[in-house]
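**Student:** Provided below for reference: sequence and predicted model.
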Amino acid sequence: MLLDFSLFQTLIVGLIFVWTGFVRTGLGFGGAALGLPLMLFIDHDPLLWLPIIGTHLLFFSGLTLSKRLHNVDWAYLRSSSLYIIPPAIVGVFGLVNLPTLWVNIFIYSISLFYGIIWMLNRTIASNQSWADKLLLILGGYVAGTSLTGAPLMVAVYMRNVAKAKLRDTLFVLWFVLVTIKMSTFIALSVELHFVTALALIPVAAIGHVLGLKAHDAIMRNDRLFKRWIGGGLAIVSFLGLLSLDWPN
């Protein structure tokens, strides 16, 4: 059944999903990282939103990849998955079992970190093999917990995958990670809110198409785009932390 939101909340949710669809295809990553902090203002339960985001990631990444699997760096995807998938599985179980407040603090804190470094025109980067592995492990865990680990893993993928193959390779990675997450949700009887996810697909499709059209322009102005969205993300995440019901 559809979520019981007011008309105003439904409109805001629709706009957020247009935004996540735009970011997902415009940048090739970050739809959850830039959308989930906003969604948590509507409802603080991550387990409400993450299955919906997961359904959309499976649908849109599968749609985008249906004719582009030839453009995937399969060799690097296989080697990097050894460091990403195990911590991602651990992260999923953490999401299901940790208190909602802790998960919210984690999500807003990691989003605040992303926002600050983007706003300051800093990048997450490494030039060492051990640092690459550490970022992949951390990114896998964060992705398992909240689907917001993309910037950590992208920092490594950008150095090891040709730019022409980067977005399609990342989409396969997101597809695999979300499949693991959704399978775990099903095994643990977590409500998937599938009807709501399906109802929001046409809305997210608007952002998806706009992002595809804007991808090249965004890549040419990557730093400027990230600076603006970084500032917005930092503000939203800081306000999100303030809005939580902290224990006395």
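**Tutor:** Okay, I see it. Numbers count the residues shown, from 1 in each chain.
**Student:** drop to CA atoms for contacts and neighbour counts, all remaining ones
**Tutor:** Will do.
**Student:** next helix or strand past the one helix or strand I206 maps to?
**Tutor:** Element membership of I206, judged by DSSP states H and E, is helix 194-220. Going down the chain from helix 194-220, the next helix or strand is helix 222-243, by DSSP H and E.
**Student:** what's that following helix in contact with?
**Tutor:** Applying C-alpha atoms under 8 Å, 6 or more residues apart in numbering, the contact partners of helix 222-243 are 34, 37-38, 40-41, 104-105, 108-109, 111-121, 218.
**Student:** Now, of the residues you listed, which are buried?
**Tutor:** Buried subset of these (neighbour count, 16 or more other C-alpha atoms under 10 Å): 34, 37-38, 40, 104-105, 108-109, 111-119, 218.
**Student:** one step back: which strands and helices lie in contact with the helix holding I206?
**Tutor:** Judged by 3 or more C-alpha pairs under 8 Å, 6 or more residues apart in numbering; DSSP states H and E, the packing partners of helix 194-220 are helix 7-27, helix 46-65.
**Student:** And here is the other one:
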Amino acid sequence: MTDLQLYQYILIGLLFVWSGFVRSGLGFGGAVLTLPFLLLVVDDPLIFLPIIGVHLMFFSCLITWQNRQRVKRTAADHQSSVSTIDWQYLRFALSVMIVPKLIGILGLLTLPASLMSSIIYCIVIAYAISYVLNRPFRSNSRTLDIVFLIMGGYVSGTSLIGAPLIAAVFATHVSREKLRDTLFVLWFILVLIKMVSFLIAGVDLQLVHHLWLLPCAFIGHLLGERLHKKLVGAESKVFFRVLGSVLILVSTLGLIRTLI
């Protein structure tokens, strides 16, 4: 990512602000709602996934720590140990997801970049349609839970955009007060596995670009924290419909570009 034009660097910086904003505001979606736009700037997932992965690990730790401190301050009994993570369900989910996760990573490292970009665009279009129709993925049976976790693990391995499928399962089994922190611990573990595989495979982690893109994401994080309540309020349905429509348009254009 050293031979880009100035406007491309500016676009990438703004998109990482957007990524931080979404991740902080929603608790997930920093990759799935940003990667299609990034691929329109540079059509190579392996350039951006290491950067997104490091950001996900950093902000997962930051937000989990912030939430834990907040719970401790508001707890009635300050002498008791307060846990905001459902470790039991987290262990079960990881046992289901680990194999498809590794298979997805293998596909990312072996398949051509153009093919992976096309797969990512198709997955994002499916997510975006559910946003537009206001019918997000739901899990209502154990069999469907396992199917969603397997699919989410595989997609997470290929592109870090399996969050909507995984969150749909966790939302039905993890209490609301523990859901966000449990998901962030899961994201950290899944991304850590992916980053180790990148190191083993010799993938360029784009370390130089972390110096300026992490502050961009942090700006977005601060904005997302301030606007979190508005995003989960009554206007959030309209927000998701508009965002879903934009994602469909962008992903369709990107898909056409990769196929021509």
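**Tutor:** Perfect, I can see it now. All values reported here derive from a predicted model rather than from experimental measurement.
**Student:** Could I get the buried residue list for the helix holding I206 of the first structure?
**Tutor:** 197, 200-201, 203-212, 214-215, 218.
**Student:** Stretch 43-61 of the first structure too?
**Tutor:** Quick answer for stretch 43-61 of the first structure (16+ other C-alpha under 10 Å): 44-58, 60-61.
**Student:** now stretch 18-30 of the first structure
**Tutor:** For stretch 18-30 of the first structure, the neighbour count (16+ other C-alpha under 10 Å) marks 18-30 as buried.
**Student:** Where in the second structure does that stretch fall?
**Tutor:** Following TM-score structural alignment, the aligned partner range for stretch 18-30 of the first structure in the second structure is 17-29.
**Student:** Could you check how far that stretch is from the centre of its chain?
**Tutor:** Centre-to-centre, stretch 17-29 of the second structure and its host chain are 8 Å apart (C-alpha atoms, centre = their mean, to the nearest Å).
**Student:** What of stretch 59-78 of the second structure?
**Tutor:** 22 Å.
**Student:** For the nearest residue to V23 of the first structure once chain neighbours are set aside, give me its contacts.
**Tutor:** Distances taken as C-alpha to C-alpha, 6 or more residues apart in numbering put G31 closest to V23 of the first structure, at 5.2 Å, once the chain neighbours are dropped. Contacts for G31 of the first structure (C-alpha under 8 Å, 6+ apart) come out as 19-24.
**Student:** try 6 Å this time
**Tutor:** 20, 23-24 (C-alpha atoms under 6 Å, 6 or more residues apart in numbering).
**Student:** returning to that earlier point: just put the helices and strands packed on helix 194-220 of the first structure in a markdown table and tack on distance to L170 of the first structure.
**Tutor:** Output for those, formatted as a markdown table (distance: least, C-alpha to C-alpha, whole Å):
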| stretch | distance to L170 of the first structure |
| --- | --- |
| helix 7-27 | 11 |
| helix 46-65 | 9 |
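**Student:** Indicate which one of those helices is closest to A187 of the first structure.
**Tutor:** With C-alpha to C-alpha as the criterion, A187 of the first structure lies closest to helix 46-65 of these, at 13.1 Å.
**Student:** I'd like the next helix or strand past that closest one.
**Tutor:** That would be, after helix 46-65 of the first structure and using DSSP H and E, helix 74-97.
**Student:** Tell me the residues of the second structure aligned with that next one.
**Tutor:** So helix 74-97 of the first structure sits over residues 87-110 in the second structure, by TM-score structural alignment.
**Student:** Quick one: residues in contact with the matching stretch.
**Tutor:** Counting by C-alpha under 6 Å, 6+ apart, 149-150, 153-154, 157-158 sit against stretch 87-110 of the second structure.
**Student:** go with 8 Å
**Tutor:** 116, 146, 149-159, 173-174, 182, 186, 190, 194, 197, 201.
**Student:** Show me which of the residues you listed are buried.
**Tutor:** 116, 146, 149-159, 174, 182, 186, 190, 194, 197.
**Student:** Provide a list of residues in contact with the residue nearest the centre of the first structure.
**Tutor:** The residue lying closest to the centre of the first structure (C-alpha atoms, centre = their mean) is A32, at 2.9 Å. By C-alpha under 8 Å, 6+ apart, the contact list for A32 of the first structure reads 20, 53, 147-148.
**Student:** ditto for D168 of the first structure
**Tutor:** Neighbours of D168 of the first structure in contact, by C-alpha under 8 Å, 6+ apart: 65, 68-69, 71-72.
**Student:** Looking at the second structure now, which of the residues you listed still hold up?
**Tutor:** Counting by both residues aligned by TM-score structural alignment, their matches' C-alpha atoms under 8 Å, the members of the contacts of D168 of the first structure that carry over to the second structure are 65, 68, 71-72.
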